[in-house]
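**Student:** Next comes the sequence, and after it the predicted model I'd like to discuss.
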Amino acid sequence: MPGSSLWLVPPEDSELYKAIHDLIINHVPSLYTGTIPQFTPHITLTSDVTVPESGPQQWLDGIQIPDTKELKVAVRDVEVGSIFFKKITMRCDKTPELCQLAASCRAAGVQGLDAQGAQKWAEEQYLPHCSLISSLPGDEVTAKLDAVNKTVREAKRHYPDSHTAKGGLILLVSTHKPIEEWAPIATRQLPGMEWTWQT
């Protein structure tokens, strides 16, 4: 994936984060064979980000983002896709507030793109989701979709308070590196937002 990415992440101390993290690291990969890359639970706000040399934290703190007190992210049903990082995802509601946040991040991070172009991208192309797995043949994914859904339901029961979470953060991640080297290089807190898990 070229450039860096901005991720929207649930609070790491929330049961929502712990449940999805458990799915990504342990339970969903156990349904398949081979080595499967692991990553932080997140919704990608935008990729193709060029970070200025002034410093990643200063740059992230300086992005003009809309007020997130009205931002509510709803995580929903499991879906199968064909793209590498959309093999198995949990779809998220595409709300105006989430689109505004994604557009603000994209306008700030993608060179040569203005606010109007970023908003058009958010409205027409942005598909918010939370990935659970990647790098598998599509037919193998589809064949085990029922097992994945069962595993997701079990994880939600195991973390009974995972249906909601308050707050979140934006991570700037160097996703142009191999997956094993993905790590946040800057963080910004979003204390007012809310999450619901409606799978």
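**Tutor:** That came in fine, so what should we check first? On a predicted model such as this, the values are computed, not experimentally measured, just so you know.
**Student:** From now on I want contacts and neighbour counts done on CA atoms only, so please keep to that.
**Tutor:** Fine.
**Student:** for this protein, what's the longest strand?
**Tutor:** strand 72-80 (DSSP state E).
**Student:** which helices and strands sit right next to that strand?
**Tutor:** strand 88-92, helix 96-109, helix 138-143, strand 194-197 (3 or more C-alpha pairs under 8 Å, 6 or more residues apart in numbering; DSSP states H and E).
**Student:** Okay, one more to line up with it:
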Amino acid sequence: MPGSSLWLTPPPTNPLYPILPKLISSTLPAKFPSEAASSPRVTPHFFAPHMTLTSDVSPSVYGSNPQAWLDAIPFPSAASVKVKFGKVKSQEAFYRRCYISVGYEGVKDLAGVARARGVFDEADEHGEKTKEWLEWWRKEFGPHVSLM
């Protein structure tokens, strides 16, 4: 996908902060070595634990000062964002080989405003394109934290 992505990452004070990177970088790869994988294209990829809020943000949107652009987005308050983990699941899609599902309701406004501002040039999560995208995201992609 061209462009940038916006991620929600656990803060260092979160109890999961030390656990998720260990799962991603050592625990799971040790349990599923690449030569035993179901597909030769599946090899360990190490990445920061995150939930993708949106992707395809064109660099022209944030220009030469991405931090100023981020600071200007009216994200919901941290108190209103409720990341509720669901089950550990697996699918054939590369980015969902092994993941933890995340409850949609707790993160939809955060993802919505990220998509509205980053991709659709809408003011907030209530714009028509953003509402349509949120429904697609919920059904087809679903909020999740990739583990492998």
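**Tutor:** The structure has been received and is ready for your questions. Please read all numbers here as calculations on a predicted model, not as lab measurements.
**Student:** still on that earlier bit, and the helices and strands packed on strand 72-80 of structure 1 as JSON lines, adding distance to Pro184 of structure 1?
**Tutor:** JSON lines is the format used below for these (distance: least, C-alpha to C-alpha, whole Å):
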{"stretch": "strand 88-92", "distance to Pro184 of structure 1": "21"}
{"stretch": "helix 96-109", "distance to Pro184 of structure 1": "16"}
{"stretch": "helix 138-143", "distance to Pro184 of structure 1": "29"}
{"stretch": "strand 194-197", "distance to Pro184 of structure 1": "21"}
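**Student:** one step back: equivalent range in structure 2 for the longest strand of structure 1?
**Tutor:** Counting by TM-score structural alignment, strand 72-80 of structure 1 falls onto residues 82-90 of structure 2.
**Student:** hmm, who's touching that stretch?
**Tutor:** The contact list for stretch 82-90 of structure 2, computed with C-alpha atoms under 8 Å, 6 or more residues apart in numbering, reads 96-103, 106-107.
**Student:** Relative to Thr164 of structure 1, how far out is the residue nearest to the spatial centre of structure 1?
**Tutor:** In structure 1, the centroid-proximal residue (C-alpha atoms, centre = their mean) is Ile43; its distance is 1.6 Å. In this view, Ile43 of structure 1 and Thr164 of structure 1 are 16 Å apart by C-alpha to C-alpha, to the nearest Å.
**Student:** What of Ala147 of structure 1?
**Tutor:** With C-alpha to C-alpha as the criterion, Ala147 of structure 1 and Thr164 of structure 1 are 24 Å apart.
**Student:** quick one, the longest strand of structure 1 and helix 96-109 angle?
**Tutor:** The directions of strand 72-80 of structure 1 and helix 96-109 differ by 80 degrees, with axes from the mean of the first three to the mean of the last three C-alpha atoms, to 10 degrees as the criterion.
**Student:** now the helices and strands packed on strand 72-80 of structure 1 in TSV, with mean neighbour count and distance to Ser5 of structure 1?
**Tutor:** Below are these laid out as TSV (neighbours: other C-alpha atoms under 10 Å; distance: least, C-alpha to C-alpha, whole Å):
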stretch	mean neighbour count	distance to Ser5 of structure 1
strand 88-92	23	18
helix 96-109	22	9
helix 138-143	14	25
strand 194-197	19	21
